[in-house]
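Chemist: Need coordinates for the below:
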Amino acid sequence: MPIELADLPPIAPGIATEQLVGRMGIEIVSASLDEVVGRMPVAGNRQMFGLLHGGASGVLGETLGSILSALHALPERFPVGLELACTHHRGATEGWITGVARPIHVGHSTSTSEIVMSDEQGRRTCTARLTCLHRDTAPGAA
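Modeler: Here you go, the predicted structure:
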């Protein structure tokens, strides 16, 4: 049975300040079983030539796709990233990048999402595909 975004497990107190999402300025705008929308600033996430770092797009894509998988899999199963593929279409030098994750496949043991990222003018900057494995036990559990 799917869960709501507010029902996702809390981050362990000892690592709450270490979360990459916060360090990169990623904000979750909305979340449902059909799509998860989030955004990230270009500022602070650039590579040496001033463009949005491709790895930052990967982090945004994996974050949104993982949340989507979690909404479908939890509380019975625990999703972990298995494969991430990103195609970078154009650079971004300022503003915000918005990502929209939608399910391609949701099964018992895996789920795959497509994440489309666009700049503030609506131009596609990156398309990512994330496949998550749905584990029987929580990551880190003995």
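Chemist: For the rest of this, base every contact and every neighbour count on C-alpha atoms.
Modeler: Fine.
Chemist: Neighbours of residue 64, how many?
Modeler: Other residues near residue 64 come to 29 when the count uses other Cα atoms under 10 Å.
Chemist: Could you point out the helix or strand that follows the strand or helix carrying it?
Modeler: Under the criterion of DSSP states H and E, residue 64 resides in helix 54-73. Note on helix 54-73: by DSSP H and E, the next helix or strand toward the C-terminus is strand 78-88.
Chemist: ok, now which ones touch residue 76?
Modeler: Contact partners of residue 76, counting by Cα atoms under 8 Å, 6 or more residues apart in numbering, are residue 136.
Chemist: And this one, please, so the two structures can be compared:
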Amino acid sequence: MPFDKDQALAMCRRFSGNTLMETLGIEYTDAGEGYLEATMPVTPRVHQPMGLLHGGASVALAESVGSAASIMYINPAEEERGIEISASHLQSKRDGFVTGRASLIHKGRSLHLWEIKITDEEGKLVSLCKLTNMVLPKKKDNNGRSI
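Modeler: Here you go, the predicted structure:
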């Protein structure tokens, strides 16, 4: 079945309500075979005390976009869990927007590996992250329904 960008973005947006993604203003903006993008505003809400983009907010963007990207590749009977993330923060940012682009490095049956590049409006690399997700069967309740 061909990749449906609109369906993928709608799914990502649907999962974001009442979550950290909504709190941080993360919005999914583009998707395609092997990648997903999301933006995040850089405002005092995501600053550290020195008025710069907090490294933890960058990691939250990276994990959000990388985890949502894995969901695009699993079936409804599966779920994913982030099991490892690493980040190198290369440039500071005070305002504007950053974009996280998750690119698929490896898609196995039980593990997905993503590289997430976080860039500013000019395309300068702010952070470089790597995320490993585990694919698991959904847990079932006593009636066989997914929980």
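Chemist: Please work out the TM-score for the two chains.
Modeler: Structural agreement between the two chains, given as a TM-score (TM-score structural alignment, normalised by the length of the first structure), stands at 0.86; 138 aligned residues with a Cα RMSD of 2.5 Å.
Chemist: Which secondary structure elements does the helix holding residue 64 of the first structure sit against?
Modeler: For helix 54-73 of the first structure, the contact count by 3 or more Cα pairs under 8 Å, 6 or more residues apart in numbering; DSSP states H and E identifies strand 36-41, strand 78-88, strand 96-106, strand 110-118, strand 124-135 as packing neighbours.
Chemist: so of these, which one's packed in deepest?
Modeler: strand 110-118 (a mean of 24; mean count of other Cα atoms under 10 Å).
Chemist: distance from that strand to the second structure after superposition?
Modeler: After superposition onto the second structure, strand 110-118 of the first structure lies on average 0.4 Å away from the residues it aligns with, using mean Cα distance after the TM-score superposition for the first structure.
Chemist: tilt between that strand and strand 78-88?
Modeler: Angle of strand 110-118 of the first structure versus strand 78-88, following axes from the mean of the first three to the mean of the last three Cα atoms, to 10 degrees, is 40 degrees.
Chemist: which helices and strands does strand 110-118 of the first structure pack with?
Modeler: In this structure, strand 110-118 of the first structure makes packing contacts with helix 54-73, strand 96-106, strand 124-135, judged by 3+ Cα pairs under 8 Å, 6+ apart.
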